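Q: My questions are about this predicted structure, shown below with the sequence.
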Amino acid sequence: MFKKPKMIVFQAVMISVILGVACGSPLKSPIFRSLARPPTRVGVPQVRSDDVSAVVLSRTDDVRPDGFDTSLETSNSIRGAASGDAYGNIHGSFGWVSPEGVPVSLTYVADENGYQPQGDALPTPPPVPIEIQRALAYIAAHPPAPEGQIVRKTIFG
């Protein structure tokens, strides 16, 4: 009436093997192949050949107790120069030629006021709207009352 435990274990193992083979076999249906995503192409940045083989044309480094001077120029038109003093103030410039062939140049100062770059390649903020300019002029012309002083204005003056 009841099966032996070894027979039950054998049947369970056989069912597991059959299900494993059935689930693990590749599907030959074209429906599932069409649902697969095509391979994604990853873009590799293009590097100009002169950038790959660029060499240093000149480099100077002069480090002194009262500051430093350094400069660099490469064969692919990258250049930079910087000078610094004993107080940590640095000013310099650097530049390169863009992929479009346009020379890009930046100058900078780094001192107690922070890093201050200047150049045509830097983004600029949009102009301040005229309404905001008027509001700022009004605020400057009508400063607020000092703290603690109550200003009472009535409609009837």
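A: Yep, that arrived.

Q: For the rest of this, base every contact and every neighbour count on C-alpha atoms.
A: Will do.

Q: Val55 and Ser75 touch, don't they?
A: Yes: at 5.5 Å, Val55 counts as touching Ser75 under the criterion of CA atoms under 8 Å.

Q: Tell me how many other residues surround Met7.
A: 10 (other CA atoms under 10 Å).

Q: ok, now Tyr87?
A: That count, for Tyr87 with other CA under 10 Å as the rule, works out to 10.

Q: which SS state does it fall under?
A: Three-state call for Tyr87 (DSSP: H, G, I helix; E, B strand; the rest coil): coil.

Q: putting a second one here so we can go through both:
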Amino acid sequence: MKITTGLFAVLMIVTTVCCQQQEAIIRNDFEGPNPDGTYKWALQTEGGIYHEQRGSVQSSGSEPSLLVEGQYQYTAPDGQIINVLYRADENGFQAQGDHLPTPPPIPAAIQRALDYIASLTPSIDNQYK
């Protein structure tokens, strides 16, 4: 068992070292955290990886929360440039990008049925008491 665990650890280290690409960082800007809780940073490599982010403390509701906005970009193995814009706040992480899947449109017949149902006024007889 110890030999298997040791062999696995050695293989993990060799794989990690062999598969990593060393790219020079051509941009490395950091500002903050500032006294008001804001910060921003940007990082870019010569291989085309780019990531920037900014954050601030928001006073919405009873407790302050952190608002983080940013974007990152890289080239996928198939050559496609992936660009993601994101926002993270009290509603969670919300990402936008052309490569992200989207739901199919609602078929016209289903949309008409939904519109019809929404136009009906509820009757007193149909409500649960």
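A: Happy to help now that I have it. No experiment lies behind these values; they were computed from the predicted model shown.

Q: Need the TM-score from the superposition.
A: Once superposed, the chains reach a TM-score of 0.68 (TM-score structural alignment, normalised by the length of the second structure), with 100 aligned residues with a CA RMSD of 2.1 Å.

Q: Give me the common contacts of Val55 and Ser75 of the first structure.
A: With contacts taken as CA atoms under 8 Å, 6 or more residues apart in numbering, not a single residue reaches both Val55 of the first structure and Ser75.

Q: Who are the contact partners of the spatially most central residue of the second structure?
A: Taking CA atoms, centre = their mean, the centroid of the second structure lies closest to Ala95, which sits 4.3 Å from it. Contact partners of Ala95 of the second structure, counting by CA under 8 Å, 6+ apart, are 84-87.

Q: What's it aligned with over in the first structure?
A: By TM-score structural alignment, Ala95 of the second structure lines up with Pro117 in the first structure.

Q: how big's the offset between the helix or strand harbouring its match and the second structure?
A: Here Pro117 of the first structure sits within strand 114-118, counting by DSSP states H and E. For strand 114-118 of the first structure, the mean deviation from the second structure after alignment is 1.5 Å (mean CA distance after the TM-score superposition for the first structure).

Q: Just give me the neighbour total for Thr16 of the second structure.
A: 11.

Q: for Ile8 of the first structure, that is, sorry about that
A: Ile8 of the first structure has 12 neighbouring residues, counting by other CA under 10 Å.

Q: next one: Pro103 of the first structure
A: So Pro103 of the first structure, with other CA under 10 Å, has 13 neighbours.
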